[in-house]
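[1] Sequence first, then the predicted structure:
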Amino acid sequence: MSSTVTVSNIGGPRLTLGFDRFERLDLDRHLAVHGKLYAPVLDDLVKLAEQVDMRGRGGAGFPFARKLLAVAAQITSPEGASELLPGEAADRRRSHEDAVVVVNGAEGEPGSSKDKVLLTRAPHLVLDGAVIAATALGTQRIVVAVENDEAARSVRAAIAERAMPARVVRLTERFISGESGSVIRAINGETPIPPGVKVRASESGVDGFPTLLSNTETFAQLAVLTSLGPDLYASAGTEDEPGTTLLTIGGTRVVEAPYGTPLQTVLDHCDVPPSQGVLVGGYHGMWLDPQAVSRAVLSRKGMKAVGGTVGAGIILPLSQGTCPLGEVTRIASYLAAQSAGQCGPCRLGLPDVVRTLTALSDGSGSIDDVRRAAGIGRGRGACSHPDGTAKFVLSAVDAFGADIEMHRYGGSCGLPVFGVLPLPVPTGAEGRVAIDWSRCDGHGLCAYLVPELIQLDRHGFPVVLGSDVPSWMERDVQRAVAMCPALALRVTSSMPGASARRS
């Protein structure tokens, strides 16, 4: 994937240093560009991270020093364990070698490419960061979790060059694959979905041991910080948020920019034409209208001031000429199908969000219906997916008010849906529920069997949700197809132009 992504920088490269000369930095090139690895002891590393308030670059922005300390608090030498209270000793008698460092290279969001770029072009910088953290924690156990074949090959080659005891775990490419619980479960050989209950990786992660898990860019930033030192590292960025960060613009352009850079400067750097709005933070992020874009600054504080977020550094401009509400509905439908189906907010809440957006698009719904659907279950999901999706939808309602008004009163804004927001390329394995109306008699059994996908209208006839069938619903859908008294229910391929198939 990195071969199709353009990489550039604003204000000078750090993470992308050497990219202008080399397509990929092998070990010799890495040492020539970044120098020899320096690994501080735990206390010094924590001070370094605290001095520049280093935050994770995976979206949540959690302080890295606190993650380090949380793992360190769980590991103790056998001698130290004897000082614990009797009830604590059994749980905490873990040596430093038990700790695990996990590089989360799962980039399941379609609009993000920055971690793949790092893993394919600068894998040794990422491994340096992982080794630095592992050394501080007194362990050699390092796992790199990736979704992309090219990234997996690059990391394995880098590990072989260094002859280090690390392993690569290949993850399934799904939107929720990057959630920390999903990554841990995948490494442990379990179903790669969020665990459904709050489990801190620092307490029980890989194989049940204390685990430090951060995303790819975070470890690369850690390597740059230890190499430059806090003062030089802080020479870029703002006083509150030192350093640079990687951004993915439009899914195909990766830019390294200092914190404090105006968002419009980044868009101009990428030759992005004026747009109807810009999504910041990805599909769990927030929409900014053109006025907010002109005032937005690349930092947590600057984005918050205009109602946005930096998140995982994903910036998706919505070009002129496509229907904003149609694009938002298209992505909400994708997000509903990507859920793990573990809780009510995902199983029923997200499909309801899609239905209300669809109704709003054709003029039969209301903004209040969308807000109600998005608000149900907020904060009660098994993971952050329903909340993130709700945030995406609600910010769109605010950003595209004029377009929505046209839909409400005219049933359309007059613009087609070009599908400019990136989604995974269909493989043909996806399926959607369809109804043969020449056969349907309105028995309603399908709505009873799969209420997540089918509901009845006021006349008792089924209304089908226009989204792919989630993997966790495939068995229920097959059952509904088989039990339809009129043999009217079918599953069709979601690929354009594909023929229908009975299931």
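    Received the coordinates, thanks. Numbering: from 1, shown residues only.
[2] From now on I want contacts and neighbour counts done on CA atoms only, so please keep to that.
    Fine.
[3] tell me what the one helix or strand Ile404 maps to is packed against?
    In the assignment (DSSP states H and E), Ile404 maps to helix 401-410. Under the contact definition 3 or more CA pairs under 8 Å, 6 or more residues apart in numbering; DSSP states H and E, helix 401-410 sits against helix 324-337, helix 350-361.
[4] what's the angle from it to helix 324-337?
    For helix 401-410 against helix 324-337, the angle by axes from the mean of the first three to the mean of the last three CA atoms, to 10 degrees is 90 degrees.
[5] Give me the contacts around the next helix or strand after helix 401-410.
    The helix or strand immediately downstream of helix 401-410 is strand 431-435, counting by DSSP H and E. With contact meaning CA atoms under 8 Å, 6 or more residues apart in numbering, strand 431-435 is reached by 453, 464-469, 477, 488-494.
[6] Same check on stretch 179-197?
    104, 106, 145, 169, 171-172, 176-177, 199, 201, 205-207, 213, 340, 342, 382-383.
[7] Filter those residues down to the buried ones.
    Neighbour counting over those (16 or more other CA atoms under 10 Å) leaves 104, 106, 145, 169, 171-172, 176-177, 201, 205-206, 213, 340, 342, 382-383 as the buried ones.
[8] and the comparison structure, right after this:
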Amino acid sequence: MNNLPVRSMASDLPEVRPFGLPRLTAGMDMAARLDWTTHLSVHGSLPDLTLSQLTALATDIDLRGRGGAGFPFARKLRAVADSARKRRTRTAVVVNGCEGEPACRKDTVLLARAPHLVLDGALLAAEALGAEQLVVGVTQGALEESVRGALAERGLSDRRGRRLRARVFRMPERFVSGEATALLRAADGGPPLPPGRRVRSAERGLSGLPTLVSNTETFAQIAVAARLGAEYYAATGAPEEPGTVLLTLGGSVPRRMVVETPTGVPLAHVLESCGTGIGQGVLVGGYHGAWLDPSAASMASISRTSMAAHRATLGAGAVLPLSYDVCPLGETLLVARWLAAETAGQCGPCRLGLPALAGALADVLAGGGQPALETLRQYAGLVRGRGACKHPDGSARFVLSAVNTFTDDLAAHVLGGGCGRPVAGLLPLPTEDGPSVGERLSVDWTLCVGHGLCADLLPEAMRLDRDGYPVFDDAPLPEYLLPRARRAVARCPALALRLERR
């Protein structure tokens, strides 16, 4: 049932649990990875659908992208087809499996354990659109191995002369790798970074072709719907948003897991079934998402409509409750620092704004009072809507949501001596299994006299306090900052600034 050894699977695969009859996760209780034969025995053969039939199916089930933006899949299909018709050219299909956010693992589970279901949906779209290229983007070696094995089992390859050339492409494990524009740029031989300008992939994407880009779960969903038909697909879930959804549960849950649940199920029920409660709040949508306070979380259900009513979104499907025994703003600060280090370093809102935003939150937690809080809100306003990609907007939304949700904790830090609760690192980060290793800034305070040159040379990582002395985070510097950090060390007039590896 599995032609790849289990040891080659992604090392951090969580437990998988379906609520009700499984669809996307069907067969995962039988095998670590569903090979071609097992896949067909579980799901059956895939019907042939024309472009009009596929578009009608996606419309009837109101299929939206499951990667964060929630864009209607049918509209993407039409846009690519219309562009190809106007230009009289072929098309391309790209599966975005670059799950760069450590809080999300649903797409990783699909690519590692059910790659043929994802390829089914991608091939349905490729056939309907007359695509000449199919690319699957991933960030982990184990997923690359799994997808490459699935392509080989189907007899698909990137050899010239084939009607459809298919390949898997490896991206760096970075947050911005999940940006569709970064994936398209890298797949064409460019840097794995967003281009810094608006790009309509439906008009000009991979190799300049009109390109359909969607995430892993979206393609798996259309493959399930194609087999079931719209009516039977809609027999599960909320009437206005039929079907199931994959969620990654983390935070205060006893163990991380990926669950498949019908839409419309109360959020509190999902959490209780997984051994936890709402706690002091629930982060939905991941690190570009929003926090729900206990009142909102107790009323919310797993649907776009319900989440929107509480000014939240399911996004990429991460759900992270926090228990009462940790400092929620301290947990938020850890993620804010990581988000600041994950920038592409291409524009001011990312390169300067996000480190400043994380620093302002640190000042609030350190007892900076109302001035620090006002500075934080000012920085959040300055980065929103001005970035080369959506990373600054999402990061600012995440931080502001925490400040607006955990008001009691905020008051304890702003007006008093802090909440007194520890920071346990419950929100998953790449360093959660051990201390992060890398080059960090340090200052010999017996030598520093507050020249401030370091903050001028390295504003992304250093700022000055009210007395003119440098303030910085005890975290590894991102790779793109290291050359300027070394220059700042070399130019320190008092020889007080240093880089240490630990």
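    Thanks, I have the structure now. Keep in mind it's a predicted model, so treat the numbers as computed, not measured.
[9] Got a TM-score for the pair?
    Overlay of the two chains. TM-score (TM-score structural alignment, normalised by the length of the second structure): 0.92; 477 aligned residues with a CA RMSD of 1.6 Å.
[10] sorry, back to before: take the helices and strands packed on helix 401-410 of the first structure and write them to TSV, including mean neighbour count.
    Shown next, in TSV, are those (neighbours: other CA atoms under 10 Å):
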stretch	mean neighbour count
helix 324-337	23
helix 350-361	25
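[11] Can you redo these as JSON lines, where the extra columns are distance to Glu88 of the first structure?
    Shown next, in JSON lines, are those (distance: least, CA to CA, whole Å):
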{"stretch": "helix 324-337", "distance to Glu88 of the first structure": "42"}
{"stretch": "helix 350-361", "distance to Glu88 of the first structure": "42"}
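[12] Alignment lookup: Pro63 of the first structure to the second structure.
    Aligned counterpart of Pro63 of the first structure in the second structure: Pro72 (TM-score structural alignment).
[13] Skipping its backbone neighbours, what lies nearest that match in space?
    Arg64 (4.4 Å; CA to CA, 6 or more residues apart in numbering).
[14] wouldn't the one you found be in contact with Thr218 here?
    Yes. Using CA atoms under 8 Å, Arg64 of the second structure is in contact with Thr218, at 7.3 Å.
[15] Okay, buried residues for the helix holding Ile404 of the first structure please.
    403-405, 407-408.
[16] swap in stretch 94-110 of the second structure?
    So for stretch 94-110 of the second structure, counting by 16+ other CA under 10 Å, buried means 94-110.
[17] That stretch: end-to-end distance?
    16 Å (CA to CA, to the nearest Å).
[18] so that stretch corresponds to what in the first structure?
    Under TM-score structural alignment, the match for stretch 94-110 of the second structure is residues 102-118.
[19] hey, where'd the strands end up in the stretch 51-200 of the second structure?
    With DSSP state E, counting those that start in this stretch as the criterion, the stretch 51-200 of the second structure has strands at 91-96, 131-138, 165-170.
[20] Which one of those lies nearest to Glu240 of the second structure?
    Among the strands of the stretch 51-200 of the second structure, the nearest to Glu240 of the second structure by CA to CA is strand 91-96 (26.2 Å).
[21] other SSEs contacting that closest one?
    Contact here means 3+ CA pairs under 8 Å, 6+ apart; on that basis strand 91-96 of the second structure packs against helix 73-87, helix 115-129, strand 131-138, strand 211-215, helix 216-228.
[22] okay if I get the ones you listed as JSON lines plus distance to Leu373 of the second structure?
    Converted to JSON lines, those look like this (distance: least, CA to CA, whole Å):
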{"stretch": "helix 73-87", "distance to Leu373 of the second structure": "41"}
{"stretch": "helix 115-129", "distance to Leu373 of the second structure": "45"}
{"stretch": "strand 131-138", "distance to Leu373 of the second structure": "39"}
{"stretch": "strand 211-215", "distance to Leu373 of the second structure": "37"}
{"stretch": "helix 216-228", "distance to Leu373 of the second structure": "39"}
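[23] How about the residue nearest the centre of the second structure: what's its closest non-neighbour residue?
    The centre of the second structure sits closest to Glu101, judged by CA atoms, centre = their mean, with a distance of 3.9 Å. Setting aside the residues directly before and after it, Glu101 of the second structure is nearest to Phe175 in space (CA to CA, 6+ apart), at 5.6 Å.
[24] for the one you found, what are its contacts?
    By CA under 8 Å, 6+ apart, the contact set of Phe175 of the second structure is 99-101, 339, 342-343.
[25] what's the helix or strand for the alignment partner in the second structure of Cys440 of the first structure?
    Under the alignment defined by TM-score structural alignment, Cys440 of the first structure is paired with Cys448 of the second structure. Per DSSP H and E: Cys448 of the second structure is located in neither a helix nor a strand.
[26] Report the contact partners of Cys346 of the first structure.
    336, 339-340, 381, 385-386.
[27] what's the residue nearest to the centre of the second structure in contact with, if anything?
    So Glu101 of the second structure contacts 174-175, 178, 286-287 (CA under 8 Å, 6+ apart).
[28] among these, which recur in the first structure?
    Counting by both residues aligned by TM-score structural alignment, their matches' CA atoms under 8 Å, those that remain in contact in the first structure are 174-175, 286-287.
[29] Export those residues as a markdown table, with columns for distance to Met299 of the second structure.
    Formatted as a markdown table, these follow (distance: CA to CA, whole Å):
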| residue | distance to Met299 of the second structure |
| --- | --- |
| Arg174 | 34 |
| Phe175 | 31 |
| Gly286 | 19 |
| Tyr287 | 22 |
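[30] Check the gap between the aligned partner of Thr38 of the second structure in the first structure and Leu125 of the first structure for me.
    Aligned counterpart of Thr38 of the second structure in the first structure: Arg29 (TM-score structural alignment). For Arg29 of the first structure, the distance to Leu125 of the first structure (CA to CA) stands at 11 Å.
[31] So for these two, which sits in the more crowded spot?
    Leu125 (28 against 16; other CA atoms under 10 Å).
[32] any idea how far the more buried one is from Arg14 of the first structure?
    Taken as CA to CA, the span from Leu125 of the first structure to Arg14 of the first structure is 11 Å.
[33] again with His459 of the first structure
    62 Å.
[34] How about Phe209 of the first structure?
    Distance from Phe209 of the first structure to Arg14 of the first structure, by CA to CA: 33 Å.
[35] Mind telling me what Pro242 of the second structure corresponds to in the first structure?
    Counting by TM-score structural alignment, Pro242 of the second structure corresponds to Pro242 in the first structure.
[36] For that match, grab the count of nearby residues.
    With other CA under 10 Å as criterion, Pro242 of the first structure counts 23.
[37] How about the one 3 residues further on?
    Neighbours of Thr245 of the first structure under the rule other CA under 10 Å: 24.
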